[in-house]
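Engineer: missing the sequence, but the structure's below:
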């Protein structure tokens, strides 16, 4: 099957061809005809399966057949959990809509709002936004959502994880009840199904991959190592195997900063990306990594979804995530769109329970390795995991207050303020 078989207009097919795409992915084959029909959609697919084009292409076609947006009004609204994902969806809208006369803009926190306000004044056919900043601008009277024809909730499960459920419900009260709603999620959790029942009307159900599975083209393995030797082992593996583009995950922002600094001192160019970094710093780091100028990008789980890096060869879990599902999302950054990828986890004695939980979730026993020279101490005893579920009871009271501009990119499990 070709894209031309899906009912897309010539202008969109030309844009798709320019990007070098010939055959639609499974999610695109199933989703595009449904969206073109105007039906609501509840779709689950692994990251890297092409779901963004699955809703962007038919949305552009439907909007191009209607009247342009009036001042301050929005015709299609795409909500995303993070700034990075918003930027990438916005880039897809621009790329695929390059031959259409549609206005689009991206809105998220962490940057000045005046350019966003100016864009909203003119009216937008497509607005891609994170919930926090959009609500702020709506409350200031800068945006009118009463004319939204198409609403997309992208990475809806991630938005729930990050505590955006109350913001989403407030925004849904501002859009017309008669609209087309598309909900995309990596999993069909009970919470997602409840959300769909509340806000979707007789949706078409699409599930491309079984729940919580990992991509077949990702080679997964574990290196057992003492916690104090993880950094040396990571540097050793990068140099020995000549890994030129590595995405490394840590649990904490401080840990990401420290690891990036230590790798850089060992002549391995590295930068960190997380919620405390300014949007400019995050954009520069991601740009350098994508272009190949930066060898290692160290990230917290804010980057586990939405980072679209073509043919990323290596993902390393420097520390295992506290939530097993996040392992699936982390390693889903590699092995995308048919490419092969490698996911390696450095596991110390503290993380044996976390590893068993991951293996139960993905229904696989991951191969274990011990690198010569980095043999773990067989007598080592587990220590409490920093920022993990085994924190002391008073750990929450010791946390520093979060800065206002982190609202749209806070760590998972944050609860939105009422």
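Structural biologist: Thanks, I have the structure now. Since the structure is predicted, the reported quantities are computational estimates derived from the model, not experimental observations.
Engineer: could you use CA atoms for every contact and neighbour count after this?
Structural biologist: Will do.
Engineer: the closest residue to residue 2 other than its chain neighbours: neighbour count?
Structural biologist: The shortest distance from residue 2 to any non-neighbouring residue, by Cα to Cα, 6 or more residues apart in numbering, is to residue 23 (4.8 Å). Neighbours of residue 23 under the rule other Cα atoms under 10 Å: 15.
Engineer: do the same with the one 4 residues further on
Structural biologist: Look at residue 27: counted by other Cα under 10 Å, it has 23 neighbours.
Engineer: ok so it is a helix residue?
Structural biologist: Yes: counting by DSSP: H, G, I helix; E, B strand; the rest coil, residue 27 is found in a helix.
Engineer: adding another structure so you can compare the two:
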């Protein structure tokens, strides 16, 4: 017997239920359980739920159900654009398109969807819009441009409007575009506003587009519970200690599985990537300077397990939404950055085991959205935050906001003693000396040039030959200098004594290929944990006295 909260009890079309079952969704999440029945009743919704809670499906399922019912009506004979999904970023547009297509797996002939948020010429999108897809996904600026160019019409056909990540739409400078869009909409339509926060921007949007909405402010924590998400802080005396600790965590296998490393600036992201290359730790960079097609492809390859580490730049506009300069149409963003880019929000990174804040976030909201990249659905995750002395006041504010009335520390001190990895410091300094300002500049230019070539010149080719996309890797080395081979592996005598109990020397190449799991489920470091444990969560520092007693089978 199905539980009352199951999808089967929501009165959904059988084709939708079949697609949901194929996705492996046993039961709806909290936001889906509350929002879908109200949406099916035709009510406007203002819903707040944390990152990774299933907000996209919460509006996509009732949207598709509505369109299927419309198509079955004998009174409806004309094809028209009946649903519009507005998103703040091109990456989120791709994610929404993918989710809707997955849910339409068994009714794709009856309902069609198109994404016009991509950075392609508008003339290439006009033929798609002339076919009048049932659902259009796009950024406000691109949708408005098509409406003004008469390649899209919504005044007499729009029935459902969705504003996804609504709190970011104003932050990304879309305020004027949204107001102008309203002139092209009919007077009556159903609206969904989905957001992770209830900011002033969301309240302004509520007044603009909603009609007597139902507000869903779910009583759930902003981040998963401690049993699912382990949050640690690591106090570092110097910047050098940050690099040393990251090298030790990755190379000694304390970080397992896929990880996102957040940094504060684009230049710092390339510096960190070049540093990791010195130790043959492949990683790719993700920032606003890269073409949108490259960013989407990087995320796709990361999700499919082609590489394990992404060095992501968390843009300041995400941390400080109040700083929203008015965008002039056609104007380029500062320093060539794409104003519609965002890593901490709106992108679905799959199966992320660890989030490492190499640079601490600038606000509580930014920390929440960074940490929300891991521990999604029912999967466990870990968030590590590196902090130097000048950054401690910022971390204290984040802890205070997250703790609320609780007296327990939210970010537990990670039990890691610097003296345990002092033997690796000379290697760290050697690698840092190789990463000069000139090397960073050359790598930055080389990366952007190659990504532009791949994005523009090969775009049509890759559309016709999608299998060849596998050959395009984004974690390739960028360093122009020769990487010293002795840094590739960590000799056993340099492994800290307290870590030798949970690590083992690497197997030879033949055994590694035969017995180890694929790269999507294991670290790229030199060591791996025994017994399948996650050493990052199970490792506890033991002092000399405790190690001596443990070796004798005694307890202190």
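Structural biologist: Thanks, I have the structure now. Just so it is clear, the structure is predicted and the values come from calculations on it, not from any experiment.
Engineer: residue contacts, residue 22 of structure 2?
Structural biologist: With contact set as Cα atoms under 8 Å, 6 or more residues apart in numbering, residue 22 of structure 2 has no partners.
Engineer: straight-line length of stretch 183-198 of structure 2, end to end?
Structural biologist: Its first and final residues considered, stretch 183-198 of structure 2 spans 25 Å by Cα to Cα, to the nearest Å.
Engineer: and residue 289 of structure 1, what pairs with it in structure 2?
Structural biologist: The pairwise alignment with structure 2 assigns residue 289 of structure 1 to residue 302, based on TM-score structural alignment.
Engineer: again with residue 369 of structure 1
Structural biologist: So residue 369 of structure 1 corresponds to residue 414, using TM-score structural alignment.
Engineer: just residue 330 of structure 1 next, same as before
Structural biologist: That one, residue 330 of structure 1, aligns with residue 370 by TM-score structural alignment.
Engineer: quick check: the gap between residue 306 of structure 2 and residue 171 of structure 2.
Structural biologist: From residue 306 of structure 2 to residue 171 of structure 2 the distance is 33 Å (Cα to Cα).
Engineer: so between these two, which is more surrounded?
Structural biologist: The residue with more neighbours, out of residue 306 of structure 2 and residue 171, is residue 171; 22 against 17, by other Cα under 10 Å.
Engineer: now check the more buried one against structure 1: what is it aligned to?
Structural biologist: Using TM-score structural alignment, residue 171 of structure 2 lines up with residue 161 in structure 1.
Engineer: next one: that match from residue 60 of structure 1, what distance?
Structural biologist: Note on residue 161 of structure 1: its distance to residue 60 of structure 1, by Cα to Cα, is 29 Å.
Engineer: can you check residue 232 of structure 1 too?
Structural biologist: Where residue 60 of structure 1 is concerned, residue 232 of structure 1 sits at a distance of 49 Å (Cα to Cα).
Engineer: kindly report the same for residue 257 of structure 1.
Structural biologist: For residue 257 of structure 1, the distance to residue 60 of structure 1 - Cα to Cα - is 40 Å.
Engineer: more neighbours, the two?
Structural biologist: Per other Cα under 10 Å, whichever of residue 257 of structure 1 and residue 60 has more neighbours is residue 60, with 23 against 19.
Engineer: dump the residue contacts of the more buried one.
Structural biologist: Counting by Cα under 8 Å, 6+ apart, residue 60 of structure 1 makes contact with 93, 97.
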